[in-house]
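Enquirer: Below: sequence and its predicted model.
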Amino acid sequence: MNLFTHWAPGILNKIGPFMEIDMERPLEETIEKILGHGGKLILDKSKAVVAKPLDDSKQSWEPHAVIEDPAGNYLYLWKCPSSRTWDELKRNTTRKKAEAVICT
């Protein structure tokens, strides 16, 4: 799981984590679970600059959906594009023992 936070004074009203979601499940299924537990789908760009309608078919590195959890926190859901292979990740993390493991 990856987690980022966004903050832009005067642009974004709320800080929220940016999370990578389950790669094997449709985005709609993940959002239905969140909504079922009291969350809200944010579509208003005045509340979150990256808010937009759901489109699980888009393959990009941008956030796919903005959710407000029951406590009022914004969650920026992101799904890795299908073009990303995990073989690349393994190849790029091989380092000598003395070096830190860096994922690129």
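Expert: Cool, got the structure.
Enquirer: switch to C-alpha atoms for all contacts and neighbour counts from now on
Expert: Noted.
Enquirer: By residue count, which helix of this structure is the longest?
Expert: Secondary structure of the chain read by DSSP state H shows that its longest helix is helix 27-36.
Enquirer: Tell me which residues of it come out buried.
Expert: Within helix 27-36, the residues scored as buried using 16 or more other Cα atoms under 10 Å are 27, 31, 34-35.
Enquirer: got another, please set it beside the one above:
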Amino acid sequence: MTGTVHELFPDAVAASEPSTAPPLPVMPHVAEIIIQLERLRATSEQALAVMRLCPTLTSATTEFLNQIMDHWVRASGANDALAAILSCKGQA
């Protein structure tokens, strides 16, 4: 074998160069998922405490369940947005 590495493997240089494509904007969606799931956890703990201590407070339980569903919907929306970004692989 004779010749330089660049002559033998012309694509090696292109493969070793960093990509010029901009990074995908996934961090805001990941952060939103984490925030909403943390809020969901905290609200669930509060709802559980209310249900254990005062099971007759149905209006408070209903309000907690509505908040839990709201956090779930927001986390699910952020997850769907993240999945859409990752599925396009930067080819928006």
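Expert: Happy to help now that I have it. Predicted model, so just to flag it, every value in this text is computed and none were measured.
Enquirer: TM-score them against each other, please.
Expert: Once superposed, chain against chain, the TM-score is 0.21 (TM-score structural alignment, normalised by the length of the second structure); 33 aligned residues with a Cα RMSD of 4.2 Å.
Enquirer: what packs against the longest helix of the first structure?
Expert: Here helix 27-36 of the first structure is seen to pack against strand 40-42 when contacts are counted using 3 or more Cα pairs under 8 Å, 6 or more residues apart in numbering; DSSP states H and E.
Enquirer: And the helix or strand that the strand it packs on is followed by, what does it pack against?
Expert: Counting by DSSP states H and E, the element after strand 40-42 of the first structure in chain order, helix or strand, is strand 65-68. Applying 3+ Cα pairs under 8 Å, 6+ apart, we find strand 65-68 of the first structure packed against strand 40-42, strand 74-78.
Enquirer: Could you list every helix and strand that the last one packs against?
Expert: It stands for strand 74-78 of the first structure. Using 3+ Cα pairs under 8 Å, 6+ apart, the elements in contact with strand 74-78 of the first structure are strand 16-20, strand 65-68.
Enquirer: run the last query once more with 10 Å
Expert: Under the contact criterion of 3 or more Cα pairs under 10 Å, 6 or more residues apart in numbering; DSSP states H and E, strand 74-78 of the first structure touches strand 3-6, strand 16-20, helix 27-36, strand 40-42, strand 65-68.
Enquirer: Same check on the first one?
Expert: Counting contacts by 3+ Cα pairs under 10 Å, 6+ apart, strand 40-42 of the first structure is packed against helix 27-36, strand 65-68, strand 74-78.
Enquirer: from the chain's centre, how far out does the host helix or strand of Val13 of the second structure sit?
Expert: Assignment of secondary structure by DSSP H and E places Val13 of the second structure within helix 11-16. Taking Cα atoms, centre = their mean, to the nearest Å, one finds the center of helix 11-16 of the second structure at 32 Å from the center of the full chain.
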